[in-house]
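Peer 1: Predicted model follows, preceded by the sequence.
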Amino acid sequence: MTAQRLPVVLLMGPTASGKTAAAIELVEHFPVEVVSVDSAQVYRGMDIGTAKPGPEELARAPHRLIDILDPAERYSAARFREDALAEIAAIHRAGRVPLLAGGTMLYFRALSRGLADLPDADPVVRAEIEEEARHHGWAVLHQRLAGLDPQTAARLHPNDAQRIQRALEVYRLTGQSLSALTAAARTEPFPFRLVTWAVAPAERRVLHERIGRRFAAMLRDGFIDEVAALRRRGDLHTGLPSMRAVGYRQVWEYLEGRFDREDLEQRGVAATRQFAKRQLTWLRRERDAQWFDAADGRLLRQLRDAMGRVLDSR
């Protein structure tokens, strides 16, 4: 079979939509291997707040590209694309089907469509932007970005510090907007046959309820202690991508005494809902995606049937 006919299945969905359970189900029924598409699960020691599969789940369905970095390190969409293509090739060589499951939509986009030719991170420029944010707040920097790159600003939440910083950094380094550079990028052809699935509850209310229950469960399971241990290391701070992951920044601020525990839960749930909203916005741009209702009791059967069709078409 030519490379162009070898299938790669993308299992996308917002947080708390049941992607891990679905992936395990497919691994247990088909010759499938999972590659994680999650910008937070790459970090070691960040288990509870990222909803990382536990030891029993990983024994049933090993996940590639989790626990590959220390939280002090930085990861990028470009590096993910390189790593994921290597894992896909290895899975194909073993005669199996790669199942890329997760919720980091930028990584999915980078994998399937390639990346713009953007400048590397510049520590000096980043430090300048972070200093401005400390004085004025990220909402003000978001307004500045809207004046420079309204297209990028429109798709970013005013509290999305990491992406606001990157967009401003790109502009200061190149004199061009991130949206313009991205639009001018040469699309790199994906060398395999893509099958794209989107898993999400049909009703937003269901997703919000799931997010609330899961964040409460994370707190019960020791999320605060997990972040406290990371803070005690002394080499981590909220400017790092790892500590900007949804939930971690809120717990970090709670540990600094900025608000009480009840407020922590409210803030954590609200931040996660905003994150899920952004994920769904990305998902709706996937024109070729087949949608599955995460709240449908027949979901796992439907996914098994869909995977069966993928295998039959090889």
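Peer 2: The structure has been received and is ready for your questions.
Peer 1: Every contact and neighbour count from this point should use C-alpha atoms.
Peer 2: Fine.
Peer 1: which residue ranges form the helices in this structure?
Peer 2: Here the chain has its helices, by DSSP state H, at 19-29, 55-60, 77-93, 105-113, 123-136, 138-148, 150-154, 161-174, 178-183, 204-220, 223-232, 248-255, 261-283, 299-312.
Peer 1: Out of the ones you listed, which gets nearest to Pro7?
Peer 2: For these, the distance to Pro7 is smallest for helix 299-312, at 7.4 Å, taking CA to CA.
Peer 1: how many neighbours does Ala167 have?
Peer 2: 21 (other CA atoms under 10 Å).
Peer 1: what do you get for His92?
Peer 2: Taking other CA under 10 Å as the criterion, the count of residues near His92 is 17.
Peer 1: That one contacts Leu85, doesn't it?
Peer 2: No: in this structure, His92 is not within contact of Leu85 by CA atoms under 8 Å, at 10.5 Å.
Peer 1: From Val124, how far off is the nearest residue to Arg186 once chain neighbours are set aside?
Peer 2: Closest residue to Arg186 apart from its sequence neighbours, by CA to CA, 6 or more residues apart in numbering: Ala116 at 7.0 Å. Taking CA to CA, to the nearest Å as the measure, Ala116 falls 22 Å from Val124.
Peer 1: In terms of neighbours, single out the busier of the two.
Peer 2: Counted by other CA under 10 Å, Ala116 and Val124 do not tie: Ala116 has more neighbours, with 19 against 10.
Peer 1: Next, the contact list for the more buried one, please.
Peer 2: Contact analysis of Ala116 by CA atoms under 8 Å, 6 or more residues apart in numbering lists 181-186.
Peer 1: another one to put next to it:
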Amino acid sequence: MSKKILISVVGPTAIGKTKLAIELANHFNAEIISADSRQFFKEMQIGTAAPNSQELASAPHHFIHHKSIHENYSVGDFEKEAIALLSHLFAKNDYVVMVGGSGLYSDVITKGLDKFPNVSPDIRKNLNEILKKEGIGPLQRQLKVLDEKSSNSIDLANPHRLIRALEVSIGSGKPYSSFLNKDKEKRPFKTITIGLQADRSIIYDRINKRVEIMIDKGMVEEAKKLYPHRILNALQTVGYKELFRYLDGEWDLEFAISEIKKNTRRFAKRQLTWYRKNQDIIWFDFNMSKADVFQKIDKEIITVQNE
């Protein structure tokens, strides 16, 4: 009996994951699930480098612009919806392609979600008040005291991730990191993970060019429309945060754009750090030939089917 296989495409931002995912979907006559948490929101199109209309028409996509920034949507919500969709897609085909640069969202599908204790919503409320009144610094320092391991591993510039780690640490009395990587529910499919990589200078150059393209496409105008909603969690992300400071009059536009490039490069570095923890990723140079990728995947499929 053939096994169901999820082909997951990962790698740093601007490396070419969307193009490869579409080629794989067409090769296997499969559909694509996006695991890019920034591309879920329909109001954030230019600044998230979401697939364009031509790319979306090239293969069936799911979880692209399906939510509003005004909706609360967690990684747990994504896991529940994506696993249900995978069950439906695997009933039609032995293969599904998943693509995205959000390591946590990819991992939650392939490995399952860590289980955390329930904590009082008042803790999050208090932490958000501190963020609003005093900025992110006090929260970063507090996490270092309560859970140095998490402080060294999560994106401390992401207030949503920071507050989540703090509320669990405070509410449970145990470090957030102590709840990670426990036994999880086994998935009814196998995963083959393909990673794209390049020299750091090439990645950074591609990022800089992508930012310039997004600006040319109207990202500043997009940020202006979103500016009244800038306190929403979905908008606490690279690209929009910098432009909001420009719109606040703190920075000029040229400096804001340079900060977007710098912070996106830092984001790519964190992505690579996350992926290096996964020893199962099959890495390819971003300029690899399709034939090489398909040949390697076909070999992996044979191995999986014989397990």
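Peer 2: Great, that's in hand. This is a predicted model, so every value here is computed, not measured.
Peer 1: ok so, going back, counterpart of the residue nearest to Arg186 of the first structure in the second structure?
Peer 2: Under the alignment (TM-score structural alignment), Ala116 of the first structure maps onto Asp114 of the second structure.
Peer 1: Tell me the counterpart of Lys262 of the second structure in the first structure.
Peer 2: Checking with TM-score structural alignment, Lys262 of the second structure has Ala270 as its match.
Peer 1: ok, that match to Phe223 of the first structure distance?
Peer 2: Going from Ala270 of the first structure to Phe223 of the first structure by CA to CA gives 17 Å.
Peer 1: likewise Trp282 of the first structure?
Peer 2: Trp282 of the first structure is 28 Å from Phe223 of the first structure, where distance means CA to CA.
Peer 1: the more surrounded of these two?
Peer 2: Under the criterion of other CA under 10 Å, the comparison of Trp282 of the first structure against Phe223 puts Phe223 first, with 22 against 18.
Peer 1: residues contacting the aligned partner of that one in the second structure?
Peer 2: If you follow Phe223 of the first structure across to the second structure using TM-score structural alignment, you land on Met219. Contacts for Met219 of the second structure (CA under 8 Å, 6+ apart) come out as 46-47.
Peer 1: Distance check, Met219 of the second structure against Glu254 of the second structure.
Peer 2: Met219 of the second structure is 13 Å from Glu254 of the second structure, by CA to CA.
Peer 1: Also Phe40 of the second structure?
Peer 2: With distances taken as CA to CA, Phe40 of the second structure is found 28 Å from Glu254 of the second structure.
Peer 1: Comparing these two, which shows the higher neighbour count?
Peer 2: Comparing Phe40 of the second structure with Glu254 by other CA under 10 Å, the one with more neighbours is Phe40, at 24 against 9.
Peer 1: Name the nearest residue to the most centrally placed residue in the first structure, sequence neighbours excluded.
Peer 2: Nearest to the mean C-alpha position of the first structure, by CA atoms, centre = their mean, lies Thr104 at 2.2 Å. The shortest distance from Thr104 of the first structure to any non-neighbouring residue, by CA to CA, 6+ apart, is to Asp38 (5.2 Å).
Peer 1: I'd say the one you found and Leu106 touch.
Peer 2: No: contact between Asp38 of the first structure and Leu106 fails when scored by CA under 8 Å: they sit 9.8 Å apart.
Peer 1: Counting neighbours, go ahead and name the busier of the two.
Peer 2: Using other CA under 10 Å as the criterion, Asp38 of the first structure and Leu106 rank with Asp38 on top: 22 against 16.
Peer 1: who's in contact with the more buried one?
Peer 2: Asp38 of the first structure makes contacts with 102-104, 107, as judged by CA under 8 Å, 6+ apart.
Peer 1: run the last query once more with 10 Å
Peer 2: By CA atoms under 10 Å, 6 or more residues apart in numbering, the contact list for Asp38 of the first structure reads 50, 52, 65-66, 80, 100-108.
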